[in-house]
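Peer 1: Model the structure of this input:
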Amino acid sequence: MAENILEKLKQTILDFDEDAALDAANEALAAGVDPVEAVGALADGLNELGDKFERMEVFLPEIMLASDAFKNALSVLEPEIKKRNTEGQKAIPVVIGTVQGDVHQVGKDMVATFLTTAGFDVHDLGVDVAPSRFLEEAKKLDAKIIAAASLMSTTRPVQKDLIDFLEAKGVRDNFIVLVGGGVVTQEWADQIKADGYGQDAIATVEIAKKLLHVA
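Peer 2: Here you go, the predicted model:
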């Protein structure tokens, strides 16, 4: 039963079907499926589409539709995940966004979701986020981590701008800055003195936990 529902969730992503994704997410919770496993099935669908995108078998409009389906399902699953993760403890706040000038969101959404499933209190600022807004929201939420994604070579320098901005404001040491995205490498992260680099969503969660010394 659970396996069928998980497969159905994945298929809604591959079919770019927002309504079906919402229905499948509700079905998963009603059937007692672990919401983290449900998100994993959705992620499998997005990863498969990502491979197809690289092979030019699908294109950006389809990826955006799949992202919308993912968000629909997540709107049902995420509250349950947060409830489970925050019972009896205060979740660590994280601010995440795609940097200024960049409107790509699928990869960033994946990272935000996996951080949520890992128990972080994730505040997604969306796309085209200026360095000043990253700082404003991080201070407001008392965030420990700022995660900045870039998916375009022309916007990658904004990750450096963010770190330079934090240094100029005298608050660089107050935050762990993680960078990632399709055009980002460990070499780049080292060059701009980021605290960590996430090659993918799972790696980002692991480096966040390591830097915060949490299990």
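
Peer 1: drop to CA atoms for contacts and neighbour counts, all remaining ones
Peer 2: OK.

Peer 1: buried set for stretch 26-35?
Peer 2: Within stretch 26-35, the residues that qualify as buried are 26, 27, 28, 29, 33, 34, 35, counting by 16 or more other CA atoms under 10 Å.

Peer 1: is it true that the fifth one touches residue 3?
Peer 2: It refers to residue 33. No: taking contacts as CA atoms under 8 Å, residue 33 lies outside contact range of residue 3: 9.1 Å.

Peer 1: any idea how far the residue lying closest to residue 162 once chain neighbours are set aside is from residue 149?
Peer 2: Using CA to CA, 6 or more residues apart in numbering and skipping the chain neighbours, the partner closest in space to residue 162 is residue 131 (4.7 Å). The spacing between residue 131 and residue 149, counted by CA to CA, to the nearest Å, is 12 Å.

Peer 1: all helices in this protein, in order from the N-terminus.
Peer 2: Ranges of helices within the chain are 2-14, 18-30, 35-54, 60-86, 106-117, 131-141, 157-168, 186-191, 201-212, based on DSSP state H.

Peer 1: could you check the angle helix 106-117 makes with the longest one?
Peer 2: Using axes from the mean of the first three to the mean of the last three CA atoms, to 10 degrees, the direction of helix 60-86 lies 10 degrees away from that of helix 106-117.

Peer 1: Mind listing what's buried along helix 60-86?
Peer 2: Residues 62-63, 65-74, 76-78, 80-82, 85 are the ones in helix 60-86 that count as buried (16+ other CA under 10 Å).

Peer 1: Sequence B follows; please return its structure for comparison with A:
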Amino acid sequence: MEELFNKISDCVEFGKINKAAPYPPNMKDQDGADELTVQALEKGASAGDVLSKGLIVGMEKVGVKFRENKVFVPQVLMSAKAMNTAMEHLKPLFAEGNTDKKGVFIIGTVAGDLHDIGKNLVSMIVEGNGYEVIDLGTDVPAKKFIDTIAEFPDAIIGLSSLLTTTMASMENIVKEIKAVHPNQKVTIGGAPITQEFCDQIGADNFSADPQGVVEFMNKLKMSA
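Peer 2: Have a look, this model is predicted:
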């Protein structure tokens, strides 16, 4: 079974979706994440094990490679597609309540900003690491974050901003969230964002890349 999990991990890491997929060329005509996930389940593996020992391992590697500029956005998208194809087989089992997600992550691009590529990459890698992601989209006001926290009180919030002009919006949203939910954990990121700005506005974490968000969330889970 470990060999199967390793193969699933490799498929996610290198973006091998299914046997018919021509990408990557060195894995042509090999089973992909789709077929291997079915095989693992048929052999008695739990959905949780397929997720934690196969899919998450592969996605963690992608997150680290992306941080180190060893892979780029197209590769991340292929890996996410392989992951999502496998997840289609696992979701019905999760729905039965047999496996718990690690936690909930609520993410959105702040009010006034319509950029979503960075947000989407973070969403993919966080979801790939076993969390449920609630993506509120772009141009999200504080009220929408606060209302969603009420539905998912144990969630972690992620705020994204790509424009220097919307950094003030990010600051206001953090302050409004903290005014209503003082203990709410908020992680922020985006091209103009720095650790200094994070400290200044009272956010809990700044990550320059998606893997940093995962590491922050994992630490919170371990200390809970």
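
Peer 1: who's in contact with the residue nearest to residue 162 of the first structure?
Peer 2: By CA atoms under 8 Å, 6 or more residues apart in numbering, residue 131 of the first structure lies in contact with 99, 100, 158, 161, 162, 165.

Peer 1: out of those, who has the most neighbours?
Peer 2: Of these, residue 99 is surrounded by the most neighbours, 29 neighbours in total, counting by other CA atoms under 10 Å.

Peer 1: ok, now how distant is the equivalent of that one over in the second structure from residue 167 of the second structure?
Peer 2: By TM-score structural alignment, residue 99 of the first structure lines up with residue 109 in the second structure. As judged by CA to CA, residue 109 of the second structure and residue 167 of the second structure stand 11 Å apart.

Peer 1: same deal with residue 143 of the second structure?
Peer 2: Counting by CA to CA, the gap from residue 143 of the second structure to residue 167 of the second structure is 17 Å.

Peer 1: Over to residue 117 of the second structure?
Peer 2: Residue 117 of the second structure is 17 Å from residue 167 of the second structure, where distance means CA to CA.

Peer 1: Between those two, which is the more surrounded one?
Peer 2: A count of neighbours by other CA under 10 Å puts residue 167 above the other of residue 117 of the second structure and residue 167, at 22 against 13.

Peer 1: Can you tell me, leaving aside adjacent residues, what's nearest to that one?
Peer 2: Of all residues not flanking residue 167 of the second structure in the chain, residue 161 sits nearest, at 6.7 Å (CA to CA, 6+ apart).

Peer 1: Repeat that for residue 52 of the first structure.
Peer 2: Once flanking residues are discounted, residue 52 of the first structure sits nearest to residue 58: 5.8 Å by CA to CA, 6+ apart.

Peer 1: wait, doesn't that neighbour sit right on residue 48?
Peer 2: No: checked against CA under 8 Å, the pair residue 58 of the first structure and residue 48 is beyond contact range at 10.5 Å.

Peer 1: Common neighbours of the two, please.
Peer 2: Residues touching both residue 58 of the first structure and residue 48 (CA under 8 Å, 6+ apart): there are none.

Peer 1: aligned partner of residue 34 of the second structure in the first structure?
Peer 2: Here residue 34 of the second structure is matched to residue 22 in the first structure, going by TM-score structural alignment.

Peer 1: So that match sits against residue 72, correct?
Peer 2: Yes: with contact defined as CA under 8 Å, residue 22 of the first structure counts as touching residue 72 (5.4 Å).

Peer 1: Spit out the contact partners of the most centrally placed residue in the second structure.
Peer 2: Here the mean C-alpha position of the second structure is nearest to the C-alpha of residue 126 (CA atoms, centre = their mean), at a distance of 1.6 Å. Residues in contact with residue 126 of the second structure, defined by CA under 8 Å, 6+ apart, are 105, 133, 210, 211, 213, 214.
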